[in-house]
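K.L.:
What follows is a predicted protein model with its sequence.
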Amino acid sequence: MRLIGLKTCDTCRKALKELRAAGLDPEVIDVRADGVTDADLDAIVANFPLKAVNKSSTTWRGLSDAEKDSDPKALLQAHPTLLKRPVIIADDMTIGWDKATRARWLGDAAMGA
C-alpha cells in the first residue's frame, strides 16, 4: 500500500494515523519531497479525471486561466501540491479521505469513528 500525499497536509496525516491504527503500514510518498512518478500520475488522472486536481487550493487560485485550462498531468507535474490528497494505491486506488474512502481501507473500524 502506498499513500501519496503531503507531509504537511492535515488530511494526509489523519489518513496515515487511521491506517496505521488499523494495522496497515503504507509507504508514504510526499509529492513535494519525493515527487510522483509519471506512471502514478497517468493512473491518477485516468482514474480521477475530474478530481485529480485540487481546485480549492491556494495554489489553484494563484494560477492563470491558461494554466487552469492546461492538461491535468502537466499541471500536476509543474505544481505537485495541486494533487487532491491523499491518493492511496493498493489493489485499487482512491483519492481523498471521505467516509466512503475510509470505509474502503478501514472496513468496519471506519464506521465506529
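P.N.:
Cool, the structure landed.

K.L.:
CA only for contacts and neighbour counts going forward, please
P.N.:
OK.

K.L.:
Pull the residues that contact the longest helix seen in the chain.
P.N.:
Counting residues, the longest helix found in the chain (DSSP state H) is helix 10-21. For helix 10-21, contacts defined as CA atoms under 8 Å, 6 or more residues apart in numbering pick out 3, 5-7, 25-26, 85-86, 97, 105-106.

K.L.:
Now distance to Pro72 too, for those residues, in TSV please.
P.N.:
Formatted as TSV, the contacts of helix 10-21 follow (distance: CA to CA, whole Å):
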residue	distance to Pro72
Leu3	20
Gly5	17
Leu6	18
Lys7	22
Asp25	29
Pro26	26
Arg85	15
Pro86	17
Trp97	21
Trp105	26
Leu106	29
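
K.L.:
hold the first one in mind and look at this next one:
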Amino acid sequence: MTTIYGLKNCDTCRKATRWLDRFGVAYTFVDYRDNKPSPETLVEWAGRLGGFPAMVNKSSTTWRQLPDNRKGAASDAEWKLLLREHPQLIKRPLVVTDDGETSQGFTDNGFKKRFGIGA
C-alpha cells in the first residue's frame, strides 16, 4: 500500500491522488496538518530524502514568512521542531510505499516510472 502525505487543500496532492485513482493504485492519504508526523518519522524521511533541508519547500509562503533565525535550523532537533510546528513546509506530496521507498513531488512521468505504469 502506498501512503501519500500532504495537505487536502493542496492542488499538487489532489493531482497525485487523481493520478493514483486513474491508474488503480491503492493508497492512503494522510493530511499532515491533521496528523502531524512524529519526530521519529521526520528523521526517517530526512534520512531517505537527503536531509531536512531537502524536505522543505523554500518557495512557500510559510517559509518566506518565517523569521530568519527559524530558517537557519542548525540541528536535527531544530528541524524537527520547525516541521512539527509548520508541517505545511514539507514538500508535497510525500509518497511512501511499503518497500520504504520515499519520494516527494508529483509529475505524471515520475509517477509512471515509480509505479511501473506504461513502462
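P.N.:
Yep, it's here. As the structure is a prediction and not an experimental result, all values here were calculated from the model.

K.L.:
Any idea what the TM-score is?
P.N.:
Overlay of the two chains. TM-score (TM-score structural alignment, normalised by the length of structure 1): 0.86; 110 aligned residues with a CA RMSD of 1.8 Å.

K.L.:
picking up where we left off before, closest to Ser56 of structure 1 out of the contacts of helix 10-21 of structure 1?
P.N.:
Here the nearest of the contacts of helix 10-21 of structure 1 to Ser56 of structure 1, counting by CA to CA, is Arg85; it sits at 11.9 Å.

K.L.:
and the closest one, what pairs with it in structure 2?
P.N.:
Aligned by TM-score structural alignment, Arg85 of structure 1 pairs with Arg92 of structure 2.

K.L.:
thought its match was touching Gly6?
P.N.:
Yes. Contact status for Arg92 of structure 2 versus Gly6: in contact at 5.4 Å, counting by CA atoms under 8 Å.

K.L.:
The longest helix of structure 1 vs structure 2, average offset?
P.N.:
On superposition with structure 2, the mean distance recorded for helix 10-21 of structure 1 (mean CA distance after the TM-score superposition for structure 1) is 0.6 Å.

K.L.:
residues of that helix that come out buried?
P.N.:
Using 16 or more other CA atoms under 10 Å as the test for burial, helix 10-21 of structure 1 gives 11-12, 15-16, 18-19.

K.L.:
Report the two of those residues separated the most.
P.N.:
So, the buried residues of helix 10-21 of structure 1 by CA to CA: farthest apart are Thr11 and Leu19, at 12.1 Å.
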